[in-house]
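Chemist: What follows is a protein structure lacking sequence information:
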């Protein structure tokens, strides 16, 4: 059993998710409502997408504390340039470029100067926060209806089950990244670097180039989170997602991806994001104070990291 958990990191989180659904279904009459499940997924889409970019960085043994603020900067660029008369497609492309370049700066410092990703992205968090506030003058801008807010458009399956275009888009994005990580040489190199960067270098992998590509791709994914955010809340707020970095890391860790790199994946991240949303929704419906919700989430993170350490030591 222990070996199975080690080989399939998402197995434990999936069991935890199912257990949480059962517990909250017993504790609340409305939890199993189809509309509630739809709301839970909609609520988790932005953080889950941020966690997707975080996942590929953590798989290399790094971490990105600036990811949520990079996405916020993306929403500001996309919205402001559209309001200034730039065609919306060009505004979206500019937002993606800004997010990718910002994340790439962190990747460059980590790869070329071998600085710890924690320190680099902590500094980048401060820089991006300042840039976002200076760029927006602390003002929240409404996103014009249309392509910018498309991700929030609601659709209905069988005229009953509500979902959004953003949910479909996020699902497609997750599948694309999963295929990239599990079915390409690039993905194998990501895991190799996370397991042992020096061994990967000796085996012919250009570690510096790979790390730069990982951060650049993560930046593009953060831009997609920005677009999804504009669909969910049609405004660009420089103070949005202040805890998005911690929430995305929480989803990744709870989903079974090791903070030490080389182990985990996209499936676990999806499950981890859903666990956080299910936990908050279930406890809210049961009338539990939000402080206890944060307490439960924090305990889950500690347990997940401890379990990862335990399985690593037993398999070493």
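Modeler: Cool, the structure landed. What you see is a predicted model, and the numbers here were worked out from it, not measured in a lab.
Chemist: going forward, measure contacts and count neighbours with C-alpha atoms only.
Modeler: Will do.
Chemist: Quick test: name the residue nearest the centre of this protein.
Modeler: Taking CA atoms, centre = their mean as the criterion, residue 51 is the residue nearest the geometric centre of the chain, at 1.5 Å.
Chemist: and it, which of the three is it?
Modeler: When classified by DSSP: H, G, I helix; E, B strand; the rest coil, residue 51 comes out as helix.
Chemist: Now do the same contact list for it.
Modeler: Neighbouring residues of residue 51 by CA atoms under 8 Å, 6 or more residues apart in numbering: 248, 249, 251, 252, 269, 273.
Chemist: Put this next to the first one:
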């Protein structure tokens, strides 16, 4: 009778785990997050505190939620440059109706959600019916949403928002650490979308369409309906991100979100999702958002100017895309 060495068994389990992580493109983001956290922990004693970790989550929750919609679109081999402006358009509808028109805040939230979702639906129609490239479509709707936002809001920030619009900025405490309800909502959304993508037929169809749309069509998957759903649902998700933005800042700012499209793409790419579609995991996007958040937070704590934070983020994106390209060539 052969007796297994417990140490050897643990080694094999560790190697098996590493292989699984590597096959899903999560090993790199996990290592990057650990190394970045370890480095900044040596540079600032404030980094490894509950309050700082909570702050990082608050800082990434808006982009983190928007990146969920961006992930779904990139999984279909598309891209959405309009997400930041779609989000802001929804927030301005919510805040202006609630403040200036005196509308019930919950109805105002619904109206803003419908507007953002409608823009996502428009993106989907242009991609599926007219067969325009997603890059061109969403670049166009980015500018349209920006212009409508400025016209509708008169470029004025909305203040004095009702409690319903700022609820997710409220906090509860775990020990001495204050955690916002918006952070909890973001994490819950990642869990729900993970279940959707991995445990439902529509979720698996998204991967199939991104991997090979013609093969997906031949197997009976309605590719146009899948794409239309993805862009529409992404618009809905952007409206939730907008609600979190309003809750965090306490105002409706028509000039917000200008670079959030690039931040969401950064989070998705750093999280291991392929820009060529069909490959990636939703919690990889969360890791990507956290990597960006950790770098920016750590560099701020160490007194590094913000321009270098942007520089490092750009370098990380190029490295992530290069790694994705090399992986595809190997395959």
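Modeler: Structure's in. What do you need? From a predicted model like this one, the values you see are computed outputs, not experimental measurements.
Chemist: Tell me the counterpart of residue 231 of the first structure in the second structure.
Modeler: Under the alignment (TM-score structural alignment), residue 231 of the first structure maps onto residue 247 of the second structure.
Chemist: Next one: the residue nearest to that match when sequence neighbours are not counted from residue 173 of the second structure, what distance?
Modeler: Excluding the flanking residues, the one nearest residue 247 of the second structure by CA to CA, 6 or more residues apart in numbering is residue 166, at 3.8 Å. Residue 166 of the second structure is 18 Å from residue 173 of the second structure, where distance means CA to CA, to the nearest Å.
Chemist: Look at these two and report which has more neighbours.
Modeler: Shown here are residue 166 of the second structure and residue 173; by other CA atoms under 10 Å, residue 166 has more neighbours (19 against 9).
Chemist: ok, residue 171 of the second structure touching residue 177?
Modeler: No: using CA atoms under 8 Å, residue 171 of the second structure makes no contact with residue 177, being 9.4 Å away.
Chemist: Could I get the full set of helices for the stretch 151-300 of the first structure?
Modeler: For the stretch 151-300 of the first structure, the helices defined by DSSP state H, counting those that start in this stretch occupy 165-183, 185-195, 197-202, 207-232, 244-254, 266-285, 290-315.
Chemist: And those helices: which comes nearest residue 39 of the first structure?
Modeler: Residue 39 of the first structure lies closest to helix 266-285 among those, at 9.1 Å (CA to CA).
Chemist: mean per-residue distance, that closest one to the second structure?
Modeler: Compared with the second structure after the fit, helix 266-285 of the first structure shows a mean deviation of 0.6 Å (mean CA distance after the TM-score superposition for the first structure).
Chemist: Strands along the stretch 51-200 of the first structure, start to end?
Modeler: Taking DSSP state E, counting those that start in this stretch, the strands of the stretch 51-200 of the first structure run over residues 141-142, 154-157, 161-164.
Chemist: Nearest to residue 301 of the first structure, out of those?
Modeler: Across the strands of the stretch 51-200 of the first structure, residue 301 of the first structure has its closest neighbour in strand 161-164 (29.0 Å, CA to CA).
Chemist: quick one: the closest one aligns where in the second structure?
Modeler: The aligned range for strand 161-164 of the first structure is 177-180, by TM-score structural alignment.
Chemist: Need the contact partners of the matching stretch.
Modeler: Counting by CA under 8 Å, 6+ apart, 50, 51, 54, 58, 168, 169, 170, 171, 172, 173 sit against stretch 177-180 of the second structure.
Chemist: neighbour-wise, which of these leads?
Modeler: So for those (other CA under 10 Å), the most neighbours sit at residue 58, 24 neighbours.
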